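Peer 1: Okay, structure incoming, though there's no sequence with it:
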């Protein structure tokens, strides 16, 4: 039997709908703890929901089923993808005292304004309600090594989230790289004019790599558009997307590592 290899155009179209290539989709299927009676097409439904995030009337029409069936299986597989993130994303900073081992930043995701209104949800990035997640990226490898959240954007600035959990994971003398939102934290190096040229270049590259990861996450409509489902489900959508992005970072679409 002849093996089938999709063309570049077919692969690009597939990725525009599902956020991964056909090969990565097969890898996800192998890695997943598949829900009982789940089928491969149900994984595609979940990826379609994460990437396109149209209404369920539209998505179920694309999938060729009714809304109830689409909702049942897409939600089950989104949960399975979210659980996969605990296996794919683990704290691994290659601890080296005095050496920068990771970059950290927060990313905001828009949500519908909760009722009653509260300023604790306000995100200055898009001037409406949002949830914030903390992401740490290894400087030595193409991978995320920490995700934390969600937190109400207005109530939890980046520095407060860092102190809450990640600060306690660092070994004595271990350093990270971050932007100006973390300027009050001694465990992190912030870009400023007082640094030597070589260090400025290192910090700039680290922050650029991190922004690349944030952009990959926001390519998924469920995190770029206002979230329309139950707020308690948002973390599952975020972690499901994180699993997909992590797989791509570690396989066919890595980011450049910094010199060790």
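Peer 2: Cool, the structure landed. Note that the coordinates shown come from a computational prediction; the quantities given were computed from them, not determined experimentally.
Peer 1: From here on, just use CA atoms for contacts and neighbour counts.
Peer 2: Will do.
Peer 1: by contact count, what packs against the helix or strand containing residue 249?
Peer 2: When elements are assigned from DSSP states H and E, residue 249 belongs to helix 234-250. Identification of packing neighbours for helix 234-250 by 3 or more Cα pairs under 8 Å, 6 or more residues apart in numbering; DSSP states H and E yields helix 22-31, helix 67-88, strand 144-152, helix 197-218, helix 221-224.
Peer 1: Check it against this one:
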């Protein structure tokens, strides 16, 4: 049964809110709950003309399902009712190609957003996801979503900031999450993302040796035994800090340990516990285990799988064009870094929701 509550105006107002009270990350399904196999039935809509996409009727979000999200999401990007008469997999693949996550992940995210931010609009959420996924220029967004370029920019950033705000609750290092029998609790690695030049602050510190261009560096830590990111540290100029220096909270590894930042990941790992890292983290055996010649085959395989799992997480981040294309926003150095951090943390939150249905790796 579908319940319509009128039409949204050109600015997308009029979305009714759900009445549940939940913490971010408490949506449909448990962390290891697979999506139900379901047939996506078409809702009884009146398909709008292309010129009136901004006037699409909205479902009451208290009963809005992943089926509704799939159908209306595809309609917004040009797949009308007749073009949705295909198998479920094709429809979901088309949805993911434009928005990133699948419809049931968006359902969980939307429910938590509406609970936290009652003014959340379904259309604006989809537009923000579309911006993160495809990173189109504002003129393209304006044509697709029916707003002006300035309005698209404002609404996309507002939506993405709302998603980013869940990072503090969902992505945090909590030693109580790890079992006492676990010795290796996290894997850690750094990722560089390319950006446009910092023209108001030109410096070789931003040089990324991997892409041979300008970039920013982030450090990610992933729980080994759960599908959960526990720490994001950044952004930093891509060429200024070594991976191990970020892990230890140092400017350089020549710096005395007395001057290391005590909030760094090195000091958050409890005594007796360890991370798994690549060769860049060599030299801190009390906190990080790296692969070495002479390890027994089973140990080598375990370390290798943990690092591959970390790379799998990175690939999910890089599935969003805003992180793989050259980041172009920001009027000043700090503004550019703040906006890039907004994008990275928002994508990480979306991936966190998505890992409930799509684990990073098979169980060890």
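Peer 2: Good, I have the coordinates. What you are looking at is a predicted structure, and each value in this text was computed from that prediction instead of being measured.
Peer 1: TM-score for this pair?
Peer 2: The TM-score (TM-score structural alignment, normalised by the length of structure 1) is 0.93; 258 aligned residues with a Cα RMSD of 1.8 Å.
Peer 1: one step back: just how off-centre is the helix holding residue 249 of structure 1 within its chain?
Peer 2: Computed by Cα atoms, centre = their mean, to the nearest Å, the chain-centroid distance of helix 234-250 of structure 1 equals 5 Å.
Peer 1: got it, and stretch 27-42 of structure 1?
Peer 2: Relative to its chain's centre, stretch 27-42 of structure 1 lies at 21 Å (Cα atoms, centre = their mean).
Peer 1: Also stretch 282-293 of structure 2?
Peer 2: The answer for stretch 282-293 of structure 2 is 29 Å, by Cα atoms, centre = their mean.
Peer 1: Surely residue 232 of structure 1 is within a helix?
Peer 2: Yes. According to DSSP: H, G, I helix; E, B strand; the rest coil, residue 232 of structure 1 belongs to a helix.
Peer 1: Distance-wise, check it relative to residue 114 of structure 1.
Peer 2: 12 Å (Cα to Cα, to the nearest Å).
Peer 1: just residue 100 of structure 1 next, same as before
Peer 2: 39 Å.
Peer 1: wait, which of the helices and strands packed on helix 234-250 of structure 1 is closest to residue 187 of structure 1?
Peer 2: helix 197-218 (14.3 Å; Cα to Cα).
Peer 1: The closest one corresponds to what range in structure 2?
Peer 2: Helix 197-218 of structure 1 corresponds to residues 297-318 in structure 2, going by TM-score structural alignment.
Peer 1: ok so, going back, which one's more surrounded, residue 100 and residue 114 of structure 1?
Peer 2: residue 100 (25 against 11; other Cα atoms under 10 Å).
Peer 1: counterpart of that one in structure 2?
Peer 2: In structure 2, residue 100 of structure 1 lands on residue 184 (TM-score structural alignment).
Peer 1: if you skip the residues just before and after it, what's nearest to its match?
Peer 2: Leaving aside its sequence neighbours, residue 184 of structure 2 sits nearest to residue 274 (Cα to Cα, 6 or more residues apart in numbering; 4.7 Å).
Peer 1: who touches stretch 112-119 of structure 1?
Peer 2: Here stretch 112-119 of structure 1 makes contact (Cα atoms under 8 Å, 6 or more residues apart in numbering) with 121, 128-130, 154-155, 226-228.
Peer 1: cutoff 7 Å now
Peer 2: Applying Cα atoms under 7 Å, 6 or more residues apart in numbering, the contact partners of stretch 112-119 of structure 1 are 129, 154, 226-228.
Peer 1: so can I have JSON lines of these showing secondary structure?
Peer 2: What follows is these, written out as JSON lines (three-state DSSP):
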{"residue": "129", "secondary structure": "strand"}
{"residue": "154", "secondary structure": "coil"}
{"residue": "226", "secondary structure": "coil"}
{"residue": "227", "secondary structure": "strand"}
{"residue": "228", "secondary structure": "coil"}
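Peer 1: Check those and tell me the two furthest apart.
Peer 2: Spatial extent of those (Cα to Cα) is set by the pair 154 and 228 at 19.8 Å.
Peer 1: sorry, back to before: give me the neighbour count for the counterpart of the residue nearest to residue 184 of structure 2 in structure 1.
Peer 2: Aligned counterpart of residue 274 of structure 2 in structure 1: residue 175 (TM-score structural alignment). Look at residue 175 of structure 1: counted by other Cα under 10 Å, it has 22 neighbours.
Peer 1: doesn't residue 103 make contact with residue 175 of structure 1?
Peer 2: No. Contact between residue 175 of structure 1 and residue 103 fails when scored by Cα atoms under 7 Å: they sit 9.0 Å apart.
Peer 1: In contact with the closest residue to residue 287 of structure 2 other than its chain neighbours: list those residues for me.
Peer 2: The shortest distance from residue 287 of structure 2 to any non-neighbouring residue, by Cα to Cα, 6+ apart, is to residue 274 (4.7 Å). Contacts for residue 274 of structure 2 (Cα under 7 Å, 6+ apart) come out as 183-185, 287-289.
Peer 1: Show me which of those residues is closest to residue 319 of structure 2.
Peer 2: residue 185 (25.8 Å).
Peer 1: what's the neighbour count on the aligned residue in structure 1 for residue 346 of structure 2?
Peer 2: Per TM-score structural alignment, the equivalent position to residue 346 of structure 2 in structure 1 is residue 240. Residues lying near residue 240 of structure 1 (other Cα under 10 Å) number 24.
Peer 1: Pretty sure residue 240 of structure 1 sits against residue 82.
Peer 2: Yes. Between residue 240 of structure 1 and residue 82 there is a contact under Cα under 7 Å: 4.0 Å.
Peer 1: Which neighbours do the two have in common?
Peer 2: If you check residue 240 of structure 1 and residue 82 against Cα under 7 Å, 6+ apart, no residue is contacted by both.
Peer 1: chain center to the match of helix 197-218 of structure 1, what's the gap?
Peer 2: The answer for stretch 297-318 of structure 2 is 19 Å, by Cα atoms, centre = their mean.
Peer 1: residues in contact with that stretch?
Peer 2: The list of residues contacting stretch 297-318 of structure 2 from outside it, by Cα under 7 Å, 6+ apart, reads 187, 222, 224, 276, 291, 324, 347-348, 351, 360-361.
Peer 1: Could you pull out the strands in structure 2 for me?
Peer 2: For structure 2, the strands defined by DSSP state E occupy 4-7, 57-59, 184-194, 207-208, 213-223, 229-237, 274-276, 288-289.
Peer 1: Now the ones you listed in CSV, please, with extra columns for distance to residue 127 of structure 2.
Peer 2: Shown next, in CSV, are those (distance: least, Cα to Cα, whole Å):
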stretch, distance to residue 127 of structure 2
strand 4-7, 18
strand 57-59, 15
strand 184-194, 23
strand 207-208, 31
strand 213-223, 25
strand 229-237, 25
strand 274-276, 38
strand 288-289, 41
